[in-house]
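1. missing the sequence, but the structure's below:
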C-alpha cells in the first residue's frame, strides 16, 4: 500500500508539473505572439499557430503585422527546431522586428537589424552554453524569414531569407506572389551588401495574401505524401466570397485531416485581405486610369466580391 501511495503521489506531481509547464508556455507564447487585431490599416487578418511539441505548445514559428508610416510591414519566420528551446530565438527576432519596422525607412534596413539582433542573441546564448557538450552539439541555429511591405496603394515588396513565398488569393485562384530564389536563412551566412528586394505586384482591394511556414507544405500523410497546399487553397476560394477566417479554417482542417491530426513540424498561417476602398488614379493620356509603373494589371472581372467583414 505504501508503494502504491508513493506512485500515486509521484504521478500527481508529474501531472501538476506538466500542467504548470503548459501554462507557462502558453503565457510565453501569448507575450511573444500577441493576438492580431481583426483589422490593421484596412487589412483584415486571421492567423493560426500549431506547435509540434504538444507538451510545450510554444514553437519556433513566428509572425507579426505592424502598421507604420512606411506601410504595413509583416514578418513571418521559422526558427530551426521547435519547443521551448526555440522560444529565445523567436523573442530576439520579434523584438528586433517590432523596433526596426518603425525606425527603418527601407525594408533592407529592417532585415539588417533582424540579422544583428539574431547574431547578438546567438552570441549571448553560446556564451551561456560554454562547456555544455549537449548544447554545443545543437549550436547551429538559423531562421527562415520573409519580410513583406504593403504600401497604401497595395504595392508589395519583399525580402526573403529561405522562406516559402506567400500566395495571392482571388475567387478560384491561388498563385505565388513571386518565384525568385530566396537568400539563405538568417544565421548561416552574412547578408549580401546589396539586398535583393523583390517587387511582388499589388494586393488589390478584395484580394488576400496567404503566408505560411514550411511546416504546412512539408506536412505528410501516413503514406509520406506532402500536403497539396496550392490545391487546398484553390478549393478554399472556389466560388465563394473570401474572408481570411474562412480560408484559414478550410486549409487548417484539410491539413489536420491530411496528417491525421499529428503534424510533425510547427505550423504558422497568416492571412491578410485588402479591404481598403479602391483608389482612383489620375487619368492617362487617353483619358483612362493609368496604372503605376511596374504594376500587374488585373481584369475587372477578376476582382473579388465587395469585402465582407470577418466574423468575430
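-> Thanks, I have it. Quantities reported herein were computed from a predicted structural model and do not represent experimental measurements.

2. CA atoms for contacts and neighbours, from now on please.
-> Will do.

3. which residue is nearest the centroid of this protein?
-> The C-alpha lying nearest the average C-alpha coordinate of the chain belongs to residue 76 (C-alpha atoms, centre = their mean; 3.2 Å).

4. Confirm that one sits in a strand?
-> Yes - per DSSP: H, G, I helix; E, B strand; the rest coil, residue 76 lies within a strand segment.

5. which residues sit in contact with the nearest residue in space to it that is not next to it in sequence?
-> Distances taken as C-alpha to C-alpha, 6 or more residues apart in numbering put residue 63 closest to residue 76, at 4.2 Å, once the chain neighbours are dropped. By C-alpha atoms under 8 Å, 6 or more residues apart in numbering, the residues touching residue 63 are 33, 74, 75, 76, 77, 94, 268, 270.

6. Surely residue 108 and residue 158 touch.
-> No - using C-alpha atoms under 8 Å, residue 108 is not in contact with residue 158; the gap is 9.3 Å.

7. Neighbour count: the two, which is higher?
-> Set residue 108 next to residue 158 and count neighbours by other C-alpha atoms under 10 Å: residue 158 wins out with 23 against 17.

8. Report the two of the contacts of residue 63 separated the most.
-> Within the contacts of residue 63, two members stand farthest from each other by C-alpha to C-alpha: 94 and 270, at 15.4 Å.

9. Compare these two (neighbour count), which wins?
-> With neighbours defined as other C-alpha under 10 Å, residue 94 and residue 270 compare such that residue 270 has more, 25 against 22.

10. Quick one: neighbours of the spatially closest residue to the more buried one that is not a sequence neighbour, just the number.
-> The spatially closest residue to residue 270, leaving aside those adjacent along the chain, is residue 47, at 4.3 Å (C-alpha to C-alpha, 6+ apart). By the criterion of other C-alpha under 10 Å, residue 47 has 21 neighbours.

11. try it against this one:
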C-alpha cells in the first residue's frame, strides 16, 4: 500500500487532466464533464481535508472553463453539474476528515502495541552463557506487532533456560495469556531447581487466566555445559543441527498435553537430555513455521532448509530462513511464526 501512495496522491489530478483532454478533443459536448467528479472522489483516498477541497475547487474551475468552451455555461444541466461537484467535494472532505481520525486512532493503537511488545517480547540477549541467540517473529496480521506466539531466554544460577510457546486463539485474550506465561516463566526459570518445577509454575499461573478450552503449547529447555534438557507440552519438536552437518527433529519420548489441558490427560511431560556440543545449533519454532503452505498447499520443508542456518552470523542465518519462509508462502503468512535459534559457542 505504501508503494501506491505517490500514485494515489497524483491520481485525482491525473483523472481530471485526462477528462479535460478528452473533452477538448471530443469538441463541444457536455458528455464528459460529469467525469470531473472522479477527481474529488479519489481525493478522499489520500488527501487531507484541505487537499480534498483544493481538488474540488480545481474540478469546479475546470468545469466552468470546459463548459464555456462547449458553449453550455449557464445552462440548467451545467448548473446542476456544478452543484453536484460541490456536493462531491464536501463529501470527499468529510471522508478525508474521518479517515484521518481513524489513522490517528490506529497510530495510537500501534504505539500501545509496540509498548506491549517491549514488555511481553522484549529483545532476547544475543549471548546467554555459552550460547549465541537469535530470534525472528512473523505476524500473520500485516499491521500487528504482537500475537499469541511467545519466547524468552533467562540466565539462571542453574543454567540458561529457554521458553518457546504458542497460545491457542487470537486477539487480546491470546496476548493476555502469552503475557501470563512469559511472566511466570521469568520468575520460575530463576527460582525452580528443575524443569518440572518450571512447568508446574506455568500451569498454576495459567489456571488463573485460562477459560473455556483455551490452551498453550510450549517447549522449555535448559543448557548445562554440553547437555541440553528439553520438556515439551504439545509443542513441535525443536530442530537440531549438529556441527557435523547432521539435521534431525528432537523427538521426545512421550508427548504431553498442552498447558491448560493437563487435567484432561494423565500424562506428564518427561525430560529429554540430548548432547549439545560446541558448534551445535538448535532451532525452536512455533507451528506457524512448519504449517506454512505455498500456493499449492505444500507445507514448509523446514528440515530441508536447515542448510540456510550455516551462515556465520546467527542473526543473518535466521533472517535467511525467515526470507525463505516468506518466499515459500508467496504472501502473508496464515499464522504467526516465531523462531528462536541457539548456537553453542
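-> The structure has been received and is ready for your questions. The structure presented is a predicted model; accordingly, all values stated were derived computationally and were not measured.

12. Fetch the TM-score of the aligned pair.
-> With the length set by TM-score structural alignment, normalised by the length of structure 1, the two chains reach a TM-score of 0.77; 256 aligned residues with a C-alpha RMSD of 1.9 Å.

13. Can you show me the strands along the stretch 201-345 of structure 2?
-> Taking DSSP state E, counting those that start in this stretch as the criterion, the stretch 201-345 of structure 2 contains strands spanning 216-224, 227-233, 239-241, 247-249, 272-275, 281-285, 337-344.

14. Tell me which of those strands sits nearest to residue 259 of structure 2.
-> The nearest among the strands of the stretch 201-345 of structure 2, by C-alpha to C-alpha, is strand 216-224 at 5.0 Å.

15. ok, residues contacting the closest one?
-> Here strand 216-224 of structure 2 has contacts from 158-168, 195, 228-235, 237, 257-260, using C-alpha under 8 Å, 6+ apart.

16. show me what contacts the equivalent of residue 200 of structure 1 over in structure 2?
-> The pairwise alignment with structure 2 assigns residue 200 of structure 1 to residue 273, based on TM-score structural alignment. Listed by C-alpha under 8 Å, 6+ apart, the contact set of residue 273 of structure 2 reads 227, 228, 229, 230.

17. among the residues you listed, which ones are buried?
-> For those, a neighbour count by 16 or more other C-alpha atoms under 10 Å gives the buried set as 228, 229, 230.

18. Could you single out the nearest of those residues to residue 70 of structure 2?
-> residue 230 (81.9 Å).

19. Spit out the contact partners of that closest one.
-> Contacts of residue 230 of structure 2 (C-alpha under 8 Å, 6+ apart): 219, 220, 221, 222, 271, 272, 273.

20. do the same with residue 317 of structure 2
-> Contacts for residue 317 of structure 2 (C-alpha under 8 Å, 6+ apart) come out as 308, 309, 310, 311.

21. That one corresponds to which position in structure 1?
-> Correspondence of residue 317 of structure 2 to structure 1, assessed by TM-score structural alignment: residue 247.

22. All the helices of the stretch 201-312 of structure 1, residue numbers only.
-> 214-217, 229-236, 244-259 (DSSP state H, counting those that start in this stretch).

23. for those, which one sits closest to residue 19 of structure 1?
-> Using C-alpha to C-alpha, those put helix 244-259 closest to residue 19 of structure 1, at 24.4 Å.

24. Just give me the match in structure 2 for residue 257 of structure 1.
-> So residue 257 of structure 1 corresponds to residue 327, using TM-score structural alignment.

25. does residue 179 of structure 1 really touch residue 165, like I thought?
-> Yes - look at residue 179 of structure 1 against residue 165 with C-alpha under 8 Å: they come within range, at 7.4 Å.

26. of those two, who's got more company?
-> When neighbours are counted by other C-alpha under 10 Å, residue 179 of structure 1 and residue 165 differ, and residue 165 comes out ahead with 22 against 11.

27. Nearest approach to residue 141 of structure 2 belongs to which of the strands of the stretch 201-345 of structure 2?
-> When the strands of the stretch 201-345 of structure 2 are compared by C-alpha to C-alpha, strand 337-344 sits nearest residue 141 of structure 2, at 11.1 Å.

28. quick one: contacts of that closest one?
-> So strand 337-344 of structure 2 is contacted by 130-140, 149-151, 164, 276-289, 314, 318 (C-alpha under 8 Å, 6+ apart).

29. now with 7 Å?
-> Outside strand 337-344 of structure 2, the residues within contact range by C-alpha atoms under 7 Å, 6 or more residues apart in numbering are 130-139, 149, 277-289.
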